[in-house]
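S.K.: sequence first, then the predicted structure, then my questions.
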Amino acid sequence: METLHPDVQDILLSEEDIRGIVARMGAEITKDYADKNPLVVAVLRGAVVFMADLMRAVDCPIGIDFMAVSSYGDGAKSSGVVRIVKDLDTKIEGRDVLIVEDILDSGLTLSYLMRMLENRGPASVEVAAFLVKDVPGNAPAVKPRYVGAHVPDEFIVGYGLDFAERYRNLSYIGILKPEVYQK
């Protein structure tokens, strides 16, 4: 059983829950890409933990690469500005691309990223989102092909997700106490 960090109010997904989600998603991706060699792209930094586990759960040839985009800074709300900090090193023309994302809320940043990649002529661009945040009255701008779990409209940390570069190393997904991010 995980020890609750003092800044976390509740655990939403335990380590065991996460392992089950990753195994299920890996099996789905293996089935869908069995005869292909997709390029799995992690959106840094939050998705790196999920990608490391997911790629081990996929049983077909894959390549990996990384992108970094900036849209949040140190705050709890998006800055509204999307900036490519690190682009792909791999050419994607004619290749199936699977973007691995840690959490999807509005989907605006991911929508921008997908359009940018689609302009490079890949065979396909799909999304595997570990978490989708359920925001009442607001459907994400992107519909992921693979979804790990849905979470409430709260500030979620752990398993790669952070607040101001903290909590990424928690082994579970938890809800950050509001007094921590509302300072």
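M.R.: Received, thanks.

S.K.: contacts and neighbour counts: CA atoms only from here.
M.R.: OK.

S.K.: and the helix ranked longest in the chain, what other elements does it pack with?
M.R.: Taking DSSP state H as the criterion, the chain has its longest helix at helix 15-32. The contact analysis (3 or more C-alpha pairs under 8 Å, 6 or more residues apart in numbering; DSSP states H and E) places helix 15-32 against helix 48-57, strand 146-152.

S.K.: chain center to it: distance?
M.R.: Per C-alpha atoms, centre = their mean, to the nearest Å, the displacement of helix 15-32 from the mean C-alpha position of its chain is 14 Å.

S.K.: out of the helices and strands packed on helix 15-32, nearest to Ile92?
M.R.: Between Ile92 and these, the tightest spacing by C-alpha to C-alpha is seen for helix 48-57, at 18.4 Å.

S.K.: second one coming, line it up with the first:
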Amino acid sequence: MSQPLTLEELNKVMEDADLLKTEQEVDQALDAMAAAICERMKDEMPVVYGIMNGGLVTAGRLLPKLNFPLEQGYMHATRYRGETTGSTDLQWQAPPSIDMTDRTVLIVDDIFDEGNTLCEVVKSCQMQGAKQVLTAVLVNKVHDRKNTDLKIDFVGMDVEDRYVFGCGMDYRGFWRNAPGIYAVKGL
């Protein structure tokens, strides 16, 4: 486990970070995602799950833009536990909060990096009887290490293959609240 970060260290990370996407670009991406989701799901009455913790910000900003009836739930599955690299095991901290049997399910998350966690979440929803499972992510990290078993249905924007934070994505547990998308200097 890493040493706790100080306020000065965290402020230095932000000061040195490269801004990849502005708050306005994030808003535009969310608007485009919402339009695509509304078109595809307007007749579904889905259960929409935000994946905690990262998907909280994306879901919170996306849900008010969806103009059809839906139920909103939450779940928390992670492989990172505050570190910058994931372990191989999926850890469930909160199972799905609403029954999804014979329902269309939309999973909202912050980022599609390699996709291993999200792939396991989708499989779990299918095993719990979901009629259809769709996925929406704010950020797609562009690289060739993707889990090929997973296709993302709605993507807000692409970013380069760096350690990114902001808009729900964290730097060692912090800076999820940053309004734009930033890359850590040197990572």
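M.R.: The structure has been received and is ready for your questions. Note that the structure is a prediction, hence the values are computed from the model and not measured.

S.K.: re the thing from before, and the helices and strands packed on helix 15-32 of the first structure as CSV, adding distance to Arg168 of the first structure?
M.R.: Shown next, in CSV, are these (distance: least, C-alpha to C-alpha, whole Å):
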stretch, distance to Arg168 of the first structure
helix 48-57, 9
strand 146-152, 17
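
S.K.: tell me which of those sits nearest to Ser71 of the first structure.
M.R.: When those are compared by C-alpha to C-alpha, helix 48-57 sits nearest Ser71 of the first structure, at 17.1 Å.

S.K.: what residues in the second structure pair up with the closest one?
M.R.: Aligned using TM-score structural alignment, helix 48-57 of the first structure spans residues 56-65 in the second structure.

S.K.: mind listing the helices for the second structure?
M.R.: Using DSSP H, helices in the second structure cover 7-16, 23-41, 55-62, 116-127.

S.K.: the second one vs the first structure, mean deviation?
M.R.: The superposed helix 23-41 of the second structure is, by mean C-alpha distance after the TM-score superposition for the first structure, a mean 0.7 Å from where its aligned residues fall in the first structure.

S.K.: now the last one
M.R.: Relative to the first structure, and after both are superposed, helix 116-127 of the second structure has an average distance of 0.9 Å to its aligned residues, where the measure is mean C-alpha distance after the TM-score superposition for the first structure.

S.K.: okay, and that helix goes to which residues in the first structure?
M.R.: The aligned range for helix 116-127 of the second structure is 108-119, by TM-score structural alignment.

S.K.: list of residues touching the matching stretch?
M.R.: 71, 82, 124-125, 140-142 (C-alpha atoms under 8 Å, 6 or more residues apart in numbering).

S.K.: now, of those, which are buried?
M.R.: Neighbour counting with 16 or more other C-alpha atoms under 10 Å marks 71, 82, 125, 140, 142 as buried within the contacts of stretch 108-119 of the first structure.

S.K.: among those residues, name the ones in strands.
M.R.: Using DSSP state E, the subset of these located in strands is Val125.

S.K.: max pairwise distance over the buried ones among the contacts of stretch 108-119 of the first structure: which two?
M.R.: Using C-alpha to C-alpha for every pair in those, the one that comes out farthest apart is Ser71 and Val125, at 21.0 Å.

S.K.: before we move on, back to that, now distance to Gln9 of the first structure too, for the buried ones among the contacts of stretch 108-119 of the first structure, in JSON lines please.
M.R.: Output for those, formatted as JSON lines (distance: C-alpha to C-alpha, whole Å):
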{"residue": "Ser71", "distance to Gln9 of the first structure": "26"}
{"residue": "Val82", "distance to Gln9 of the first structure": "30"}
{"residue": "Val125", "distance to Gln9 of the first structure": "36"}
{"residue": "Pro140", "distance to Gln9 of the first structure": "26"}
{"residue": "Val142", "distance to Gln9 of the first structure": "29"}
